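Trainee: Take this sequence and fold it.
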Amino acid sequence: MVDASKFTAEVFRLAAERPDASPRLTRAANCVREGKFSWDEVAAGTCEHPLAQALFAPKAQEKLWPQLAEVAASLESAPEPAAAPRRARRAPATDDDFSEHTYLEDLAEPNSHPAWPQRRDRGR
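Mentor: Sure thing, here's the model as predicted:
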């Protein structure tokens, strides 16, 4: 006998997406897409809709529940996805750090500061 306590909303959703899903499950999936009930309600057993209740009928226990158990087992055996490696962030630029900026002196203006080296006028 299959343990139905492992049939979570995720198990129902994944089983309904499989290409070999039973017609009973695909009809229930259509109702979920239409908003008539949710997989959470089905998994909790609180849904009163006939198509949701049909997922727990004796005929479904024979044909559908082994598929659901297979999906539940694959979810349990699947390793947790590893977290993506964190990318190093660039430190925020401070007001006195101008290393990433290039400031070119305007060549059309003469040097007006006395401490700056004087240059010959180009083209004048």
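Trainee: can we go C-alpha only for contacts and neighbour counts from here?
Mentor: Fine.
Trainee: My understanding was that residue 42 contacts residue 9; is that so?
Mentor: Yes. Between residue 42 and residue 9 there is a contact under C-alpha atoms under 8 Å: 7.2 Å.
Trainee: more crowded one of these two?
Mentor: residue 42 (23 against 16; other C-alpha atoms under 10 Å).
Trainee: and that one, what element?
Mentor: According to DSSP states H and E, residue 42 maps onto helix 39-44.
Trainee: what's the next helix or strand after that helix packed up against?
Mentor: Next helix or strand after helix 39-44 toward the C-terminus (DSSP H and E): helix 50-53. Using 3 or more C-alpha pairs under 8 Å, 6 or more residues apart in numbering; DSSP states H and E, the elements in contact with helix 50-53 are helix 23-34.
Trainee: quick one: buried residues of the helix it packs on?
Mentor: Residues of helix 23-34 classed as buried: 24-26, 28-29, 31-32 (neighbour count, 16 or more other C-alpha atoms under 10 Å).
Trainee: Please apply the same query to stretch 62-80.
Mentor: Residues of stretch 62-80 classed as buried: 64-69, 71-72 (neighbour count, 16+ other C-alpha under 10 Å).
Trainee: Among those residues, which ones are in helices?
Mentor: Here DSSP state H is the test, and the buried residues of stretch 62-80 give 65-69, 71-72 as lying in helices.
Trainee: before we go on, could you also do this sequence so I can check it against the first one:
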Amino acid sequence: MSMEFLPDKPIYQQLVDHIMGEIIRGTLTVGEKLPSVRDYAVLVGVNANTMQRVYRELENLRITETRRGQGSFVTENHARIQELREEMKEQLVESFIQNVQALGFTTNEMVHYLQKRGGSDD
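Mentor: So this is what the prediction gives:
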């Protein structure tokens, strides 16, 4: 599962984002054990030190927890997972708004286009 990395964003941050995405999508579930740092590094094709930084960042964000002698696990704190989901949604929307405004589109234009595309599940 070697990953393709973007040149304009640090690799460790891309991996943090990737793992958070897996948690939000439910690919990684609450309480699930993550592969060891070394195994994950080999899996995605990065240095073990990079992967260690990823795991440390995830733990600092309270998305994972390390259990001594057992490894790293996705947090069992459902409220934290929901917070993460909301934070990522807010970041995506903010980035989207900045990009469309920079191109001169109005909010109404974009809302109309998204509704036309059928992007709403409501």
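Trainee: After superposing, what score do the chains get?
Mentor: Once the chains are overlaid, their TM-score stands at 0.26 when taken by TM-score structural alignment, normalised by the length of the second structure; 48 aligned residues with a C-alpha RMSD of 4.0 Å.
Trainee: Next SSE downstream of whichever strand or helix holds residue 82 of the second structure?
Mentor: Using DSSP H and E, residue 82 of the second structure sits in helix 78-102. Using DSSP H and E, the next helix or strand after helix 78-102 of the second structure towards the C-terminus is helix 107-117.
Trainee: Name the nearest residue to residue 39 of the first structure, ignoring sequence neighbours.
Mentor: Once flanking residues are discounted, residue 39 of the first structure sits nearest to residue 9: 4.7 Å by C-alpha to C-alpha, 6 or more residues apart in numbering.
Trainee: mind listing what that neighbour touches?
Mentor: Counting by C-alpha atoms under 8 Å, 6 or more residues apart in numbering, residue 9 of the first structure touches 39-40, 42-43.
Trainee: Also residue 29 of the first structure?
Mentor: Counting by C-alpha under 8 Å, 6+ apart, residue 29 of the first structure has contacts 13, 16.
Trainee: picking up where we left off before, name the member of the contacts of residue 9 of the first structure with the most neighbours.
Mentor: For the contacts of residue 9 of the first structure, neighbours tallied by other C-alpha under 10 Å; top is residue 42, 23 neighbours.
Trainee: Now name the helix or strand holding residue 76 of the first structure.
Mentor: Taking DSSP H and E as the criterion, residue 76 of the first structure maps to helix 65-77.
Trainee: Reformat the buried residues of helix 23-34 of the first structure as JSON lines; add distance to residue 59 of the first structure.
Mentor: As requested, the buried residues of helix 23-34 of the first structure are arranged in JSON lines below (distance: C-alpha to C-alpha, whole Å):
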{"residue": "24", "distance to residue 59 of the first structure": "10"}
{"residue": "25", "distance to residue 59 of the first structure": "12"}
{"residue": "26", "distance to residue 59 of the first structure": "16"}
{"residue": "28", "distance to residue 59 of the first structure": "15"}
{"residue": "29", "distance to residue 59 of the first structure": "18"}
{"residue": "31", "distance to residue 59 of the first structure": "20"}
{"residue": "32", "distance to residue 59 of the first structure": "21"}
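Trainee: Can you name the residues that contact residue 56 of the second structure?
Mentor: For residue 56 of the second structure, no residue meets the contact criterion (C-alpha under 8 Å, 6+ apart).
Trainee: A strand includes it, no?
Mentor: No. Counting by DSSP: H, G, I helix; E, B strand; the rest coil, one finds residue 56 of the second structure to be helix, located in no strand.
Trainee: Please report how far it lies from residue 113 of the second structure.
Mentor: 40 Å (C-alpha to C-alpha, to the nearest Å).
Trainee: still on that earlier bit, dump the ones in helices among the buried residues of stretch 62-80 of the first structure to TSV, plus distance to residue 16 of the first structure.
Mentor: Below are those laid out as TSV (distance: C-alpha to C-alpha, whole Å):
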residue	distance to residue 16 of the first structure
65	12
66	13
67	10
68	9
69	13
71	10
72	13
